[in-house]
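Participant: Okay, structure incoming, though there's no sequence with it:
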């Protein structure tokens, strides 16, 4: 540790110790409260934030080799961690970010998906390894429609099922309420199975049913499903109640993350209330060529950070990137359009930001974060080396704080 890093570490530890966590779950584990303290500390720091990527150790675009599942295309070898590797206790050595920077991201995302035993076995294995490295784990949920098992994306659901008011039908009194509770129980079982090397439950940032203000998911609005903001609020509260109060899952922090709102009033349109949310998130994607303008991104960050501060919550950019393979042309995206803009807002503090996963396979490449050898890799290294960005190696030190009693 250099002298500069040592000063930063001491500053962060003192900062975190003096943050009083107050999660929406009064029975939250000590480790979960500790995680919230870390997030709250960064939500008060305008100079530093955690950087993460979804499925960073589960799939990537370069360096693939056995026993990973691999595809060779366009002079690079993509890879996917397999269930077979779980069975042989394989090292999860591959990670595009680590291969480029030498460090894992400080936050790693996973997804419950369809709750298949194969997928959950892989993710449970990788979550435990991430937690043992001191990394922060976040879990989203692209749930299949409980009404018919159809796709999370309404445009991909070609069944003849009447999907009208899907969310309302999952709530208490709805004709699919019991089926939905069974699905929630599967998720609860998964969360309760996550233990670190010391036997403690691993704290998880749980981000269910994100981007609800868009029309692409069955839990969204403005589509044939005809959900309402009130339906969504009740759904989110139901999830928190079931996990926290019925199943006694006390290792979750709850993240709320819309994607289209442009002011505080719109942001709160689907908000389930302060008693159900720990982190105010936002999913933001630039389009290539850049649209909307950078000022739009800045104003939305400012709104969320200000709201979080007023509510005593943490603020996060729960997804961020550029669409249409924009990174191929805009090599300085992560420095010019993300880092510089976050730091330009003097009074806006963000606890973490997360890129979506790199998706490279036999037929297509979608690169969200550069891998080693990618055209944008040298520019991303500038993002990595900046004092504001926190990657995995610092997490073990940041996480070493006195246990929080109560």
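Facilitator: Perfect, I can see it now. Worth saying up front: this structure is predicted, and the values here are computed from it rather than measured.
Participant: CA only for contacts and neighbour counts going forward, please
Facilitator: OK.
Participant: I'd like to know how far residue 108 sits from residue 358.
Facilitator: Distance check for residue 108 against residue 358: by Cα to Cα, to the nearest Å, it reads 13 Å.
Participant: second one coming, line it up with the first:
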């Protein structure tokens, strides 16, 4: 079920998920969960929603998780043709390509996905992050991944999104940190955990809008939210107000997870019974907030337009 639908009667416009467990060394660990996720993808597409995926993939060199930043050799080894890490990573991408080729809606058509590899690359926590790779290595890793999926494996339903982490006030230049090149990026995202600091959010929304306009690429907030928030006016005050008037195509909060071991506070969005429920509905009812039922037909190409 959808917490959003339970609160406002409509699905979100965007379904955000993670491909990692389908493709790395966890790929056979939980087939039921994986089947469910792919089913959700198909259902989201059938409803007309936009799909976006990150990949918290494990470390192909050390065997650790995506937060294992103990080695600064991972990207270098992936980029060394024929190395053990290179072969492992290609195997993971082969699985991803297989999923992409088989991800079809009820209409039989391939489902487009805004794909965010190596997200939050501005940070140091991941094996692809700023402390483990050089600028050249990161850019080459990005290009290697796009080339392999697109040219070697023939995947053409991925829209490649870069998503730096922008938690404090940033400038346009900050968005070009390790920019792979205009022809290698389709969508400009940002993961912005600004808390309830509207000044930071507005500054970064202005900056990403400028990048979007300069590069003629759509942009959006690919992750945001406040973990365990309780503010009753969070949606109108900290999400809707800063986004109003911005040339930003979407905003995605991080997940809601219910786990008694985490005292039930690992959530970033609304759910039935949350103190911000009424405020969320207020945002939902605004003319400039788009949910699933507000979306135009996203998947029928415009007439007399050729996409090269």
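Facilitator: Thanks, I have it. Here the structure is a predicted model, which is why all the values come from computation and not from measurement.
Participant: which one is whichever residue in the first structure pairs up with residue 158 of the second structure nearest to, not counting chain neighbours?
Facilitator: In the first structure, the residue matched to residue 158 of the second structure (TM-score structural alignment) is residue 252. Nearest residue to residue 252 of the first structure, sequence neighbours excluded (Cα to Cα, 6 or more residues apart in numbering): residue 204, at 5.0 Å.
Participant: Now for the one you found, how many residues are close by?
Facilitator: 23 (other Cα atoms under 10 Å).
Participant: Show the contacting residues for it.
Facilitator: Residue 204 of the first structure makes contacts with 32, 136, 137, 138, 139, 251, 252, 253, as judged by Cα atoms under 8 Å, 6 or more residues apart in numbering.
Participant: hang on, the earlier thing: residue 108 and residue 358 of the first structure: which has the busier surroundings?
Facilitator: More neighbours surround residue 108 than the other of residue 108 of the first structure and residue 358, with 28 against 24 (other Cα under 10 Å).
Participant: Let me know whether the match of residue 158 of the second structure touches residue 33 as I believe.
Facilitator: No: contact criterion Cα atoms under 8 Å: residue 252 of the first structure and residue 33 do not qualify, at 9.5 Å.
Participant: residues near the equivalent of residue 56 of the second structure over in the first structure, how many?
Facilitator: Residue correspondence, TM-score structural alignment: residue 56 of the second structure in this structure matches residue 142 in the first structure. Counted with other Cα under 10 Å, the burial measure for residue 142 of the first structure works out to 19 neighbours.
Participant: Strands along the second structure, start to end?
Facilitator: 14-18, 50-54, 113-116, 158-162, 187-192, 219-224, 251-253 (DSSP state E).
Participant: can you tell me what part of the first structure the first one aligns to?
Facilitator: Yep, that's strand 14-18 of the second structure we're talking about. Structural correspondence for strand 14-18 of the second structure: residues 107-111 of the first structure, per TM-score structural alignment.
Participant: what's the mean distance for that stretch versus the second structure?
Facilitator: Taken over the aligned residues, the distance from stretch 107-111 of the first structure to the second structure averages 0.7 Å (mean Cα distance after the TM-score superposition for the first structure).
Participant: and that stretch, how far out from the chain's middle?
Facilitator: Chain-centre distance of stretch 107-111 of the first structure: 5 Å, with Cα atoms, centre = their mean, to the nearest Å.
Participant: ok, now stretch 254-263 of the second structure?
Facilitator: On Cα atoms, centre = their mean, the centre of stretch 254-263 of the second structure falls 20 Å from the chain's centre.
Participant: Show me what counts as buried in it.
Facilitator: For stretch 254-263 of the second structure, burial by neighbour count (16 or more other Cα atoms under 10 Å) applies to 254, 255, 256.
Participant: and if you look at stretch 144-157 of the second structure?
Facilitator: Quick answer for stretch 144-157 of the second structure (16+ other Cα under 10 Å): 145, 146, 148, 149, 153, 155, 156, 157.
Participant: Tell me which of the residues you listed fall in helices.
Facilitator: Within these, residues falling in helices by DSSP state H are 145, 146.
Participant: Kindly name the residues of the second structure that line up with the lengthiest helix in the first structure.
Facilitator: Counting by DSSP H, the longest helix found in the first structure is helix 294-311. Alignment of helix 294-311 of the first structure against the second structure: residues 198-215, by TM-score structural alignment.
Participant: In that stretch, which residues are buried?
Facilitator: Within stretch 198-215 of the second structure, the residues scored as buried using 16+ other Cα under 10 Å are 198, 200-212.
Participant: between the residues you listed, which is nearest residue 21 of the second structure?
Facilitator: Distance to residue 21 of the second structure, by Cα to Cα, is smallest for residue 208 among those, at 30.1 Å.
Participant: how close does that closest one sit to residue 126 of the second structure?
Facilitator: Here the criterion is Cα to Cα. By it, residue 208 of the second structure lies 23 Å from residue 126 of the second structure.
Participant: now do residue 184 of the second structure
Facilitator: Separation of residue 184 of the second structure from residue 126 of the second structure (Cα to Cα): 21 Å.
Participant: out of these two, which sits in the more crowded spot?
Facilitator: residue 126 (25 against 17).
Participant: Alignment lookup: the more buried one to the first structure.
Facilitator: Per TM-score structural alignment, residue 126 of the second structure is aligned with residue 217.
Participant: Without its sequence neighbours, what residue ends up closest to its match?
Facilitator: Residue 217 of the first structure sits nearest to residue 153 (Cα to Cα, 6+ apart), 4.6 Å away.
Participant: Enumerate every residue touching that neighbour.
Facilitator: 216, 217, 218.
Participant: What separation do you get for the second one and residue 386 of the first structure?
Facilitator: Yep, that's residue 217 of the first structure we're talking about. On the measure of Cα to Cα, residue 217 of the first structure and residue 386 of the first structure end up 36 Å apart.
Participant: what's the answer for the first one, then?
Facilitator: Distance from residue 216 of the first structure to residue 386 of the first structure, counting by Cα to Cα: 36 Å.
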